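1. Provided below are the primary sequence and the corresponding predicted coordinates.
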Amino acid sequence: MSGDFFEQLEIPDPDVNLGAGGGTQAEQTAAIMMGFEKELMDHRPDVVLVVGDVTSTLACSITAKKLMVPVVHVEGGIRSGDMSMPEEINRIVTDSITDHFFTTSELANENLRKAGVEERRIHFVGNTMIDTLLKQKPRFTKPKGALFEGLEAGDYFVLTLHRPANVDEEAKLKATMEAILSGTGSHPVLFPVHPRTAKILKNLGIQHPRLHYLEPLSYLAFNYLVQHAKGVITDSGGITEEASVMNVPCLTLRDNTERPETIDQGTNELVGTDPARLKPFLEKMLKGDWKQYQGIPKWDGHAAERIVQVLYDIYQG
C-alpha cells in the first residue's frame, strides 16, 4: 500500500528505495542496515533523521551511529512500558543512541529526562502525524459503493484489530467480536481487516447483518469514515491520535498505551484486552455521553516547520 500513500498524500517519490521489505524482523533489519550503510558511504549526510518506532527506525539509527553520523529521532521519548511489543524495543534502542529528540508531548520529554538526556537535546515540536491529518482533512473522500452511500454521519462504528493480544487466540477474538456486536446497538460496524486478522476471522466464520468486512482502505477514505463515525474501536496507537484531534469517541483494546495524552486530553479510553470490559464503555458511547477533545499542546499542524527550524539552527546555523 505504500505506493498508494505516496500518490494520495502527494509525497514525492523517494530518491532511493532500499527494497528491504519481507522476511522476518531480523531479516528486514539486516537488509535495511546493509542497504543503508552503502547509501551512507556513497553519499555521506550531515545528519540522519528517523521517524517513529518501526524496524527501519532502529536499523537506520544503528547504521548511522556506527558510521559516526548524528541521528535525530522524530517521536522520541514515547514509551508504552510493554516489552512484548517490537515497537517498544525499537523506541528504547533508538533513543539510547539518538543525538537530538523531537517530541510529541511533555510526557515524552519527561521520559527522556528520566533516562538522563540533557535538556538541550530535547525539542518539543508536536506531532507530524497531526500535520498530515490537518493538511489532508479537506481531501478526505467517502469510499465508493452502496454500503457507504447508505451510511449516515454519526450512525456507525469503525473497528480495527491487528495486535496479537487481540487476534491470535481464536476464542478471545470471537468473544471480542461478540461483545462489540452486542454493545453497538443497531449501528453498522465497519471493519477494514488487516491481513493477519483476516486469516483468523475466516476460520471463525463470524458473520452478522451489521458487521461489514472491508478491504484495507486508503488514508483519505479511512479517515473520512473515522471523521464521521459515532465511535472508533481499535488497538492502533496512531488511530487514537487522529480520532482525538477529530473529536471522535475512541476505545483502545490494549492494556497500555504509548500515547496517554489521547486519554488525558483527547477522546480515547484505554479498555484493555478483556472483552468483558467493553460493555460499559460502549453503553456510554451509544448514549453520546463522551468526553470532548481538550486540545493537545502543539498538535496544531506545524510540527514539521518546528523540526526544520531546529535542524537548521543545530546543523546549519
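-> Okay, I see it.

2. from now on I want contacts and neighbour counts done on CA atoms only, so please keep to that.
-> OK.

3. which stretches of the stretch 51-200 of the chain form strands?
-> Remark: strands assigned in the stretch 51-200 of the chain by DSSP state E, counting those that start in this stretch are 71-74, 100-103, 122-124, 157-159, 189-192.

4. packing partners for the fourth one?
-> Counting by 3 or more CA pairs under 8 Å, 6 or more residues apart in numbering; DSSP states H and E, the packing neighbours recorded for strand 157-159 are strand 189-192, strand 231-234.

5. reformat the strands of the stretch 51-200 of the chain as CSV; add distance to residue 143.
-> CSV is the format used below for the strands of the stretch 51-200 of the chain (distance: least, CA to CA, whole Å):
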stretch, distance to residue 143
strand 71-74, 31
strand 100-103, 34
strand 122-124, 36
strand 157-159, 13
strand 189-192, 12
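
6. okay if I get those as a markdown table plus mean neighbour count and distance to residue 150?
-> Output for these, formatted as a markdown table (neighbours: other CA atoms under 10 Å; distance: least, CA to CA, whole Å):
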| stretch | mean neighbour count | distance to residue 150 |
| --- | --- | --- |
| strand 71-74 | 24 | 40 |
| strand 100-103 | 26 | 41 |
| strand 122-124 | 20 | 43 |
| strand 157-159 | 23 | 14 |
| strand 189-192 | 21 | 13 |
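
7. so what's residue 58 up against?
-> Applying CA atoms under 8 Å, 6 or more residues apart in numbering, we find residue 58 in contact with 29, 90-91, 93-94.

8. where neighbours are concerned, which of these has the most?
-> When neighbours are taken as other CA atoms under 10 Å, the top entry among the contacts of residue 58 is residue 94 (25 neighbours).

9. dropping in the other structure now:
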Amino acid sequence: MNITLIAGARPNFMKVAPIIHAMDEANSRNDGLFRYRLIHTGQHYDKIMSDTFFEELNIPHPDANLGCGGGSQAEQTAAIMVAFEKELQAHPADLVMVVGDVTSTMACSIVARKLNTKVAHVEAGIRSFDLSMPEEINRMVTDSITDVFFTTSEWAGENLRKSGVKDEQIHFTGNVMIDTLLANRHKFTRPEIWDRAGLEEGGYLVMTLHRPANVDEKEKFARFLEAIIASSGDLPLIFPVHPRTAKIIRELDVALPERFHMIEPLGYLEFNYLVERARAVLTDSGGITEEATVMGVPCMTLRDNTERPETVELGTNELIGTDPANIAPAFERLLAGQWKSGRIPDKWDGKAAGRIVAGLEAMVSSIPATP
C-alpha cells in the first residue's frame, strides 16, 4: 500500500511519527507492506523545528516541503491545494493520511478526493461546535469527505455517527499525541528558566495563551493577566510567549511582578519538563490539555468550549471560560488542594499508532494498489 502522510505544523509531525514507526515495524514483519511518503506543506514556519527537533524526538524528515506558508486563510488553502495536487499526481498513492485539524488537513483531503484517492483522518470526529474557530471548519470539511476515521475517544466516534458515518468506517484507536508523549517522557529536559527562576517541583505555574479572542482584545487580555497575577499567590508564572504576544503585554497597563517570567517558546522536551512538574497549567490550547491530563497536572482552560471533552469529563482539565472573573474561584480550589484528580482516557496508553496500522493492514486487501 502506497501512503502519503501530511503534516502542516510541528504538532502534526509528533502525530505522524509514531504512525511511521508502527508502519516500519509492520514492514519488518510483512516485507514492505507499506510504502510511505511524508509531505510537509510548509503551512507553519517554526524555528524550533530544526534538525535537532527531528533527531531528539526520533521524527523522520519530510520527503518534500511544499513551502506554502504565509497569506490569508484562503490564500494558504489555495496554495496548499495547488502544490499538493502536483505532488500527488507525481507520486500517486492508495491512501492519503491527514492528522489533526490545521488548514493542510482540509486542503490535502479535498485534493485527494478530487483525484479519486481515499482519505484517512487521524483525530477524526473531534468537535468544539464553535464555528468561529477555523480549526472547526477544517474538521467538519475533512470528515465530510473522509473514507477511514481513526478516533481518539468515544465522544469523537459518536459525533461521526450523528453525522451519518457508518460504524465500519470508524476505528477507535486512541491518541497518537500521547504515543509521542510517553515515548519521550524519559527524555524531558530541564530548561534554563528552571535554575534562573529558582523553580521547585509543584511550586510554579505554566501559562500558554495564543488564541486571538484572548490576546488580541487588549482590555480583556489585561484583565486576564491581572486576575491570574492577583489569584496565584506567590507562585512563579512561566509564560513561553510568542514575540508578538510579548509586545502586546508590554503595551498593556499591567504591573508584572518579578515572579512573572516571559520566556522564548520552548522545544517539546523542555516545555513538557515544565508541565510535568508544575502546580498547574493555564492554557487555551487543546493539545496541552491532553498532555496535562496524562501527566496528572491540574489544567485551567481559558475557553468557553473544547473539542476534547474527555479531558474535562475524565481528566484534570476544567473549562474556566473567557470571563476573567472566573479565574479567582478556580485558583481558590487549586491552592486549597481541591482540584479533581482525574484519570487517563481509554486507549491513551502509547499504543494508538499500532492500532492505526493494524487497521491499515486490514485495509490492504480491499484497496487496489497503485502501479
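-> Structure's in. What do you need? All values derive from a computational prediction rather than experimental measurement.

10. let me see the TM-score of these two.
-> The TM-score (TM-score structural alignment, normalised by the length of structure 1) is 0.97; 317 aligned residues with a CA RMSD of 1.3 Å.

11. nearest to residue 106 of structure 1, of the helices and strands packed on strand 157-159 of structure 1?
-> strand 231-234 (24.4 Å; CA to CA).

12. which other residues reach the closest one?
-> 154, 156-161, 226, 240, 243, 248-253, 285.

13. what inclination does whichever strand or helix holds residue 356 of structure 2 have with respect to strand 118-122?
-> If you go by DSSP states H and E, residue 356 of structure 2 is part of helix 352-363. On the basis of axes from the mean of the first three to the mean of the last three CA atoms, to 10 degrees, helix 352-363 of structure 2 is oriented at 160 degrees to strand 118-122.

14. what range in structure 1 matches helix 352-363 of structure 2?
-> Mapped onto structure 1 using TM-score structural alignment, helix 352-363 of structure 2 spans residues 303-314.

15. mind reading off the mean deviation between that stretch and structure 2?
-> Superposing on structure 2 places stretch 303-314 of structure 1 at an average distance of 0.7 Å from its equivalents, by mean CA distance after the TM-score superposition for structure 1.

16. hmm, back to that, go through the contacts of residue 58 of structure 1 and name the one nearest residue 79 of structure 1.
-> Nearest member of the contacts of residue 58 of structure 1 to residue 79 of structure 1, counting by CA to CA, is residue 91, at 7.4 Å.

17. spatially nearest residue to the counterpart of the closest one in structure 2, not counting backbone neighbours?
-> Counting by TM-score structural alignment, residue 91 of structure 1 corresponds to residue 139 in structure 2. In space, and not counting its chain neighbours, residue 139 of structure 2 is closest to residue 101: 5.5 Å by CA to CA, 6 or more residues apart in numbering.

18. show me what contacts that neighbour?
-> Counting by CA under 8 Å, 6+ apart, residue 101 of structure 2 has contacts 135-136, 138-139.

19. all helices for the stretch 51-200 of structure 1, in order.
-> For the stretch 51-200 of structure 1, the helices defined by DSSP state H, counting those that start in this stretch occupy 55-66, 86-97, 106-114, 128-136, 146-149, 164-167, 170-183, 195-204.

20. looking at these, which is closest to residue 300 of structure 1?
-> helix 128-136 (7.0 Å).

21. what stretch of structure 2 does the closest one fall on?
-> Residue span in structure 2 matched to helix 128-136 of structure 1, by TM-score structural alignment: 176-184.

22. what residues does that stretch touch?
-> Against stretch 176-184 of structure 2 from outside (CA under 8 Å, 6+ apart): 14-19, 57, 269, 290-291, 294, 348-353.

23. looking at the residues you listed, which are in helices?
-> Among the contacts of stretch 176-184 of structure 2, the ones falling in helices (DSSP state H) are 14-19, 269, 290-291, 294, 352-353.

24. ok, these vs residue 171 of structure 2, which is closest?
-> residue 352 (10.5 Å).

25. surely that closest one touches residue 153?
-> No - Residue 352 of structure 2 lies out of contact with residue 153 (CA atoms under 8 Å); the separation is 11.1 Å.

26. by neighbours, which of the ones in helices among the contacts of stretch 176-184 of structure 2 wins?
-> That'd be residue 353 among those, by other CA under 10 Å, with 28 neighbours.

27. re the thing from before, the match of residue 91 of structure 1 contacts residue 122, correct?
-> No - at 10.7 Å, residue 139 of structure 2 does not count as touching residue 122 under the criterion of CA under 8 Å.

28. mutual contacts of these two, please.
-> residue 100.

29. which SS state does the residue nearest the centre of structure 2 fall under?
-> Central residue of structure 2 (CA atoms, centre = their mean): residue 287, 4.1 Å from the mean position. Per DSSP: H, G, I helix; E, B strand; the rest coil, the local secondary structure of residue 287 of structure 2 is helix.

30. can you tell me what it aligns to in structure 1?
-> Looks like residue 287 of structure 2 aligns to residue 238 there (TM-score structural alignment).

31. and that match, how far from residue 62 of structure 1?
-> 25 Å (CA to CA, to the nearest Å).

32. the one helix or strand residue 3 of structure 1 maps to packs against which elements?
-> Using DSSP H and E, residue 3 of structure 1 sits in helix 2-8. Contact analysis of helix 2-8 of structure 1 by 3+ CA pairs under 8 Å, 6+ apart lists helix 219-227 as its packing neighbours.
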